[in-house]
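K.L.:
okay, here's the prediction I keep looking at, along with the sequence it came from:
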Amino acid sequence: MFDLSLHLVLMLTGAAFAAGFVDAIAGGGGLITVPALMLAGLPPAQALATNKVQGVFGAATACISYARRGLVDLRHQKIAAVVAFVAGLAGAFFVTSIPTDALRYGLPVLLIGIAVFFALKPGLDDRDRHRRMSSAVFTASFVPAIAFYDGLVGPGTGSFLMLGFVLLAGYGVLKATAHTKLLNFASNLGGLVAFALVGKPLWALGAVMAVAQIAGAMLGARLAMRIGARVIKPLLVITSTALALRLIWQLL
């Protein structure tokens, strides 16, 4: 039986607030909450499941915050969101049947590559640039691949979506950040549905953490909208690098 002591609740609430703040700006909130849940004593599957409970609220809050400022039209993302939900659901259902070891070895390399790209690529700001892929192709290929990964493994999903929106869709950094949130919410929700059936999330703990996630996401989205690429790029580089180092440490 998991002991919800006051000390653990306070620790996890603080972790959820920090995760919501970071995730609303650059993604990577799971880098904070999943280790915190496991440190508190949850087994990996239950930690991932409980993380989805609070994560959907943080993603939804950031999504609504960006939409209210006119940075994203949620109606134009409806199809992409449905695709992300179904792919996230499928990924979570396949957790136990698809070997993910090779993926875990390759993830640190990909994340470090993302960090280097955003750190060194000149001209990455809030202005849109040349689109390399149509919206239909982007929705049919890139979105389900990343959403399936989110349900299957999870870490770095926000960073991968950001990279896709910048490199393939031609979005500026702030606009790309805004557009990742609905898709991240949808894939998280799909993963949560699957985990609710097999992973047994701790709903009460997830709800408490969700309140802190919402507060952190509101603050993070507000800061990102005020400063834009100047805060998004450094935080994206930091979170991608930190997640890569954590994964390497786990492998070693």
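P.N.:
Looks like it came in fine. The structure displayed is predicted, hence computed values, not measured ones.

K.L.:
CA only for contacts and neighbour counts going forward, please
P.N.:
Will do.

K.L.:
count of residues packed around residue 249?
P.N.:
By other Cα atoms under 10 Å, 9 other residues sit near residue 249.

K.L.:
helix or strand for it, which one?
P.N.:
For residue 249, the element it lies in under DSSP states H and E is helix 229-251.

K.L.:
what residues of that helix count as buried?
P.N.:
229, 231-233, 235-245, 247-248 (16 or more other Cα atoms under 10 Å).

K.L.:
check it against this one:
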Amino acid sequence: MTIIDAVFLFVAGFLSGVVNAIAGGGTFLTFGAMTLTGLPPIVASATSAITQFPGYVTSTLAYAREIREDKREAMVLGALSLVGGLIGALILVSMSNAAFRVLVPWLILGATLV
């Protein structure tokens, strides 16, 4: 990795945090930056997801009161997210990097539409 790659990834990570603090979607930046620096798409996807995790935890803590007020809906959404995440992770680890690379634009389009 060159110093330019490191600076590029640092800037992408910083901007990802800014985007997530405002509206979400910072993973688009980190995933894209990592693939541009040469990481395989599956590694970039998994790394990007893990790097976003602390932000998800702090957001949950920041909105704890609101989550408690809508506990039933939060539990349903949490369960659906857990099942969807598990299914997605199992599909991801069963794919090759080449197959995932073909699927990525469609996943991004789907996420954008949602």
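P.N.:
Perfect, thanks for sending it. Bear in mind the structure is a predicted one, so any value in this text is a computation, not a measurement.

K.L.:
packing partners of the helix holding residue 249 of structure 1?
P.N.:
For helix 229-251 of structure 1, the packing partners by 3 or more Cα pairs under 8 Å, 6 or more residues apart in numbering; DSSP states H and E come out as helix 6-26, helix 101-120, helix 173-198.

K.L.:
can you say which of these is nearest to residue 220 of structure 1?
P.N.:
helix 6-26 (4.3 Å; Cα to Cα).

K.L.:
enumerate the positions of that closest one that are buried.
P.N.:
Neighbour-count burial for helix 6-26 of structure 1 [16+ other Cα under 10 Å]: 8-9, 12-26.

K.L.:
dump the helices and strands packed on helix 229-251 of structure 1 to CSV, plus distance to residue 90 of structure 1.
P.N.:
Output for those, formatted as CSV (distance: least, Cα to Cα, whole Å):
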stretch, distance to residue 90 of structure 1
helix 6-26, 23
helix 101-120, 17
helix 173-198, 8
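
K.L.:
now the residue nearest to residue 74 of structure 2 when sequence neighbours are not counted: how far from residue 48 of structure 2?
P.N.:
Spatial nearest neighbour of residue 74 of structure 2, excluding adjacent residues (Cα to Cα, 6 or more residues apart in numbering): residue 67 at 6.3 Å. Look at residue 67 of structure 2 and residue 48 of structure 2: by Cα to Cα, to the nearest Å, they are 25 Å apart.

K.L.:
who's more crowded, those two?
P.N.:
residue 48 (21 against 15).

K.L.:
in contact with the residue in structure 1 that that one lines up against, which residues?
P.N.:
By TM-score structural alignment, residue 48 of structure 2 lines up with residue 180 in structure 1. By Cα atoms under 8 Å, 6 or more residues apart in numbering, residue 180 of structure 1 lies in contact with 158, 161, 162, 165.

K.L.:
just residue 29 of structure 2 next, same as before
P.N.:
So residue 29 of structure 2 contacts 12, 13, 15, 16 (Cα under 8 Å, 6+ apart).
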